[in-house]
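**Q** Quick one, what's the 3D model for this:
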Amino acid sequence: MSTEVTLPALGESVTEGTVSRWLKEVGEHVDADEPLLEVSTDKVDTEIPSPASGTLLEIKFNEDDVAPVGAVLGIVGEPSEQGSAPAPEQATPTAPAGTVEQAEEAPTPTEPAPAAPAEPSAPAPAGGSSDATEVLLPALGESVTEGTVSRWLKEVGEEVDADEPLLEVSTDKVDTEIPSPAAGVLLEIKVKEDEVAEVGSVLGVVGSPDAAAAAPEPDKGAPASAAPAASVAPTPEPVGAAPAASAAPAAQAPAAPARAAEPTPVAPRATGEDGPYVTPLVRKMAADNGVDLNSITGTGVGGRIRKQDVLDAAEAAKKAAEAPAPAAAAAAPAAAQPSAKPVPDESGKRGTTEKMSRMRTVIASRMVESLQTAAQLTATVEVDLTAISQLRKKVKDEFRRREGTGLTYLAFISKATTEALKAFPNINASIDGKNVVYHDAENLGIAVDTPRGLIVPVIKNAGDLNVGGIAKQIADLASRGRDNQLGPDELSGATFTITNYGSAGTLFDTPVINQPNSGILGTGALVKRPVVVSDQFGNDTIAIRDMMYISLTYDHRLIDGAVAARFLSAVKARLEEGAFGGEFGL
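**A** Down below sits the predicted model:
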């Protein structure tokens, strides 16, 4: 009996997801709860497990298709059920998801085609057939009607596996790979690099060399862009050779030095054809930094090579190359040494232009939306954290040994904040139309800086945790957030947010509210400063203290300035008192 694979709820306010990649092909066996496909939303990338053991019988949403929550993504069942399914109709450019492949029978010639080459054509790849399959531009998101071909990852005549990335397409919302709908040889490129194509249009044709040999000779009067580039099946050129032009016979194709100078994208997988998948961004970054992907062991899910893996490898190579530099610098005359060492541009982006990533686009949209929605003001207080510093110094080593994680200042600040939220419920509230929703729990969002951009994982029921519990939650969520291993539910539901901009040295800032929250607390850098200290008798002295600025951006629609000030004063008093020793047995 077949089982439908549906798109589950992926978090609060998430109504749809984009199929990033199918991990199984139609006809492959899958176990229950084994990851079957990957889905991306504006909050998280996640795997969808198979609901049952069996064979993947049908894929209803192809890669890069957008599916609503609850939609049937595919069907898993017994192999015997596969043959009973009705044959799919021939796909058109407006065909729905799941019918992208077009099984178009190639005409059988009654006599040898005049354009057939004298030399033998390239051998048919494993799994290929004599059919030609059109590569269509799928829907790439809501309101996206066209895309620009950034780069073809295969040349005409090269073999390609089913679901192997075939080309890269750029839109105003996302840069993505288009996988091959079938195994075979790239017979024709219909839309060249830097050309714009509408959603549903044919980008190229994949099939077996037999399909190319059997195809009728193109009309000589037809425009060059319409002539099949693969009417003769060219022998695959060696790696690094200039590609044949898609609009002319291979023998007359002009050289393409710009294309030949690029890193040849013949290895979309990190460790051979069966190795972990590597995204175009990671491949480009590896090429820009001179990193061999085959030399890297990926730390991502399933051994996937992540952006950070490439950066780490590049940094290691850089340090190895710079190792003899200090000795050479010491031998140089002092007068030749520059007065200040310039800061290098390690990103390699100076003087370049690039498309905004999908996450950066989402962040930008939400920040502007927040500023347009709420009447935002920021209040700041200065807090003496010397008592916290002394307590932390006594217990941090034992805490790390026992719990396996560090005891940060942010954990103490978070604890003091949750206590203040209980005393000021309107700061732990949200505006819903003309109603005010006072939340019954303190779900604390913690802003985390990741290589992909800013994310806000949530500590649920943080008001029920002690300092140690909050410290462990912060460390766990931050670590998994940077590795892109958080689930959708862990990135939604915050009732109040804290951002630690001081970790990079900033003294104070005016953070933007994380909607639909009504406030966000920002913590500045901890610095030693001379301050005036009064003793119990009212005598004033100057002492060196550990000081920090703490800012509260609040929604003035709901929170008055006096309430914001009292909230900050409560947090300040709790931290300066430093009475958290009981939690650590002191």
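
**Q** going forward, measure contacts and count neighbours with C-alpha atoms only.
**A** Fine.

**Q** contacting residues for Glu442?
**A** Taking C-alpha atoms under 8 Å, 6 or more residues apart in numbering, we find Glu442 in contact with 418, 421-422, 428, 460-463, 494-496.

**Q** What's the biggest strand in this protein, counting residues?
**A** For the chain, the strand with the greatest residue count under DSSP state E is strand 540-555.

**Q** Tell me how many other residues surround Ala441.
**A** Ala441 has 18 neighbouring residues, counting by other C-alpha atoms under 10 Å.

**Q** which one is it nearest to, not counting chain neighbours?
**A** Counting by C-alpha to C-alpha, 6 or more residues apart in numbering, Asn461 is the residue found nearest to Ala441 once chain neighbours are left out, at 5.6 Å.

**Q** what does Ile363 give?
**A** Leu454 (7.5 Å).

**Q** Give me the buried positions along the helix or strand containing that neighbour.
**A** Leu454 belongs to strand 453-455 when assigned by DSSP states H and E. Buried residues in strand 453-455, counted by 16 or more other C-alpha atoms under 10 Å: Ile455.

**Q** again with stretch 494-504
**A** Those would be 494-502, for stretch 494-504 by 16+ other C-alpha under 10 Å.

**Q** For the comparison step, fold the sequence that follows:
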Amino acid sequence: MAIDIKAPTFPESVAEGTVAAWHKKPGDSVERDELIVEIETDKVVLEVVAPEAGTLTDVMAEEGETVESEQVLGKIGEASAASGKEDKSSDDASAKKPAEKSEEKKASAGNGSGKKHDVKAPSFPESIQEGTVATWHKKVGEAVKRDEVLADIETDKVVLEVVAPADGALAEIKAEEGSQVESEAVLAIFAEGAGDESATIADKTPAASADDGSGDEKIGDKILAPAARKMVAEHDLDVAKIDGTGKGGRILKEDVQKAVKDGSAKKASASAPAKAAAAPAVEGERIEKRVPMSRLRQTIAKRLVQAQQTAAMLTTYNEVDMSEIMALRAQYKDTFQKAHDIKLGFMGFFVKAASEALKRFPDVNASIDGTDIVYHGYQDIGVAVSTDRGLVVPVLRDTDSMKIADVERAIVDFGKRGRDGKLGMDDMIGGTFTITNGGTFGSLMSTPIINPPQTAILGMHKIQDRPMAVNGKVEIRPMMYLALSYDHRMIDGKDAVRFLVTIKELLEDPARLLLDV
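**A** Below is the predicted model of the structure:
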């Protein structure tokens, strides 16, 4: 009986994905939970694994095709479907068995650790050219269990885990931390069996050299990791002045960062004029570079345009006097940090004010599903967090019941995990409203774009001292522009304005948050 291979269930904010890579071809046998295909969305790359062991019989969505949530991608038949192929090669295999057995015996006799495996990097989707070995969680010779995480590969989109193929130990690491690796590159040699015995292999393995295939380069008597080599070139450092702390004196990225910080590896000043003279500007030269747009960027562009074309999007603006919030923050920031071990920021106040306003204006907290309106009896607010890979929007759950300290702690955690690439799909699913803070980057005013199927998004901006009329007098006040973009199909203009005014009033008089007035 054929079993359907389906795309994962996408969150509400993700309308579709793209088939990035098939790791199996029709006719290939697969094991249960083995990776078959990757689906790329504008948030993350999702892995689709085999629901049962068998043979891949049909591929119904080719690489590059756009698929929807839970769409059938292919089919798996019974394992017997591939038996003919296996039987066909059985005669050849039997002829090779004596030789293979003798080789296995030699290998086993040599190290006592059983069968060897290549530990490879995952197959990257088309939009990712290479990754960086971020962390090795196991050392050479350390015993590990099957499916235990060996290493993390960091790409510009997500962090991918590399797991052990069997019980055993790492015999040799071929790509050190900081190394750049390509799709399916060999990262290490893994030996089945006891970990203690495999450690002897590493002791006999020489340090990486310029021609060992790991990407290291030898300059003089120094061996540089790829990431370190790149940083040395960027800062024009003298390699001879850098001390390596890696295996065999290998110079790692951290060593170069330390040298840059303390300025101990600068080249002689005489080389500066030569460098300036070596690269004269070509008068009249106008350089252009054309590169294909990544599949991920194409998906993001498509969703942004779709959001503007689908929603009847309008934006209303207001401004808030931040004097009271800033005074409150200045008065209690030290006490707050001692009590909760977290800094008191502005986002906690905005999240609490938005939660209260959403309760008073349920239309702003609703979403549109086809011809239906879904009213949410809870407030799950997405907060835009900036990372090196771009903007991500993890969701705070049940913000009405959260304290300001809980909000601030969760946002710091989101920021850290976002920078480390550790945010998962569960963190970004199901928001009912979004807050984005362009003021972090100095934006004075902007028009945020709604995150479908939500019907509104609040934009915060830079706090700017401006002259304001207060009780008939001109005073300098710290002011912030607020922008609320909303879907006019769902929210009337007067409700959008009143919603924003409510947030303004709650922030200008924080006591309202405590008194619920």
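
**Q** What's the separation between the residue nearest to Ala441 of structure 1 and Lys472 of structure 1?
**A** Computed as C-alpha to C-alpha, to the nearest Å, the Asn461 of structure 1 to Lys472 of structure 1 distance reads 14 Å.

**Q** and these two? which has more neighbours close in?
**A** Taking other C-alpha under 10 Å, Asn461 of structure 1 and Lys472 do not tie; Lys472 has more neighbours (18 against 15).

**Q** quick one: what's aligned to the more buried one in structure 2?
**A** The alignment partner of Lys472 of structure 1 in structure 2, by TM-score structural alignment, is Arg409.

**Q** For the stretch 301-450 of structure 1, just list every one of the strands.
**A** 376-384, 429-432, 435-438, 444-446, 448-450 (DSSP state E, counting those that start in this stretch).

**Q** Lys572 of structure 1: which of those strands is closest?
**A** strand 376-384 (5.6 Å; C-alpha to C-alpha).

**Q** start and end residues in structure 2 for the closest one, please.
**A** The aligned range for strand 376-384 of structure 1 in structure 2 is 313-321, by TM-score structural alignment.

**Q** For the corresponding residue of structure 1 for Ser443 of structure 2, give its distance to Tyr549 of structure 1.
**A** Residue correspondence, TM-score structural alignment: Ser443 of structure 2 in this structure matches Thr506 in structure 1. Counting by C-alpha to C-alpha, the gap from Thr506 of structure 1 to Tyr549 of structure 1 is 10 Å.

**Q** Pull up the overlap in contacts between the two.
**A** Common neighbours of Thr506 of structure 1 and Tyr549 (C-alpha under 8 Å, 6+ apart) are 524-525.

**Q** With neighbour numbers in mind, choose between the two.
**A** Higher neighbour count among Thr506 of structure 1 and Tyr549: Tyr549, with 21 against 14, using other C-alpha under 10 Å.

**Q** Give the aligned equivalent of that one in structure 2.
**A** Residue pairing (TM-score structural alignment): Tyr549 of structure 1 is matched to Tyr481 of structure 2.

**Q** measure that match to Asp398 of structure 2 for me?
**A** 26 Å.

**Q** just the contacts of Glu442 of structure 1 now: which is nearest Glu354 of structure 1?
**A** Nearest member of the contacts of Glu442 of structure 1 to Glu354 of structure 1, counting by C-alpha to C-alpha, is Ala494, at 32.3 Å.

**Q** give me every residue that touches the closest one.
**A** 442-445, 458-460, 517.

**Q** Wasn't it part of a strand?
**A** No. Assessed with DSSP: H, G, I helix; E, B strand; the rest coil, Ala494 of structure 1 is coil; it does not lie in a strand.

**Q** which residue lines up with it in structure 2?
**A** Per TM-score structural alignment, Ala494 of structure 1 is aligned with Gly431.

**Q** How many neighbouring residues does Lys572 of structure 1 have?
**A** That count, for Lys572 of structure 1 with other C-alpha under 10 Å as the rule, works out to 22.
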